[in-house]
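1. Take a look and give me a structure for this.
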Amino acid sequence: MSNKLEALRRRKIRVRRALRTAANGRPRLSVFRSSKQIYVQVIDDAQGKTLAAASSLDKSLKSDLKTGADVAAASAVGKLVAERAKAAGVTKVIFDRSGYIYHGRVKALADAAREGGLEF
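-> Sure, this is the predicted structure:
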């Protein structure tokens, strides 16, 4: 188990290092995926503030979702964070997958955020 966690930590550091160089002042769309839920934030690293956030635990989504740990939940969270980010005046972001493989729930969230109007 510790090898998997260590690999995730190394990937996370590698991804964040690449994001810092490529960001060009854009906010970061950061994903956290647990075994039961998915969370996402739009973070302005220059000011250190969260501009928008959404998760599968939001009251507007929780009643409609079967579980917070599937692709449908990730898509719903992606659309919701795109709406909230656009309301905050953010349209261009850089995607921070936090070391997770771009597959399954992470990919579904990213695709839904793009459909919702975020550019990355």
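2. CA only for contacts and neighbour counts going forward, please
-> Will do.
3. From the chain's centroid, how far away is stretch 15-26?
-> Offset of stretch 15-26 from its chain centre (C-alpha atoms, centre = their mean, to the nearest Å): 15 Å.
4. Sequence B follows; please return its structure for comparison with A:
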Amino acid sequence: MKYTKEEARKRRHFRIRNKIQGTKARPRLNVFKSNQYFYAQIIDDFKGVTLVSSSSLKMDLKNKCNIEAAIAVGKDIAKKAKAKKISTVVFDRGGYLFHGKVKAFAEAVKEEGIQF
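-> Below is the predicted model:
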């Protein structure tokens, strides 16, 4: 049985989510990318609450879903996390390969001082 790209990504994401859970001490940093925008949020899974979120939707960028946008979102969410005194997170790549936009995003967050 063949899966579409999206179905395969969702299956990978469910596998990852069975192993990763965000706590108050180490919340989960989740990534989602659509064809037009790049989104990220930091989530406390025990309370079911989004602590910090950021997206390229409201940023003033020429192209809102490329590597530059991913880096901008990474820097923005790291600044917001530091403001909320979040220094360590569990990275949830959302079923995407750790390559390209996702990798650039992760490196931008690490450069700003958030640890995985």
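5. Work out for me the element the residue nearest the centre of structure 2 sits within.
-> Residue closest to the average C-alpha location in structure 2 (C-alpha atoms, centre = their mean): Val31, at 2.6 Å. Per DSSP states H and E, Val31 of structure 2 falls inside strand 28-33.
6. quick one: that strand to structure 1 mean distance?
-> Following superposition, strand 28-33 of structure 2 is found to deviate from structure 1 by 0.4 Å on average (mean C-alpha distance after the TM-score superposition for structure 1).
7. Tell me the first helix or strand C-terminal of that strand.
-> strand 38-44.
8. Please list all residues in contact with the equivalent of Ala104 of structure 2 over in structure 1.
-> Ala104 of structure 2 maps onto Ala108 in structure 1 when the alignment is built from TM-score structural alignment. Contact partners of Ala108 of structure 1, counting by C-alpha atoms under 8 Å, 6 or more residues apart in numbering, are Val71, Ala72, Ala74, Ser75, Gly78.
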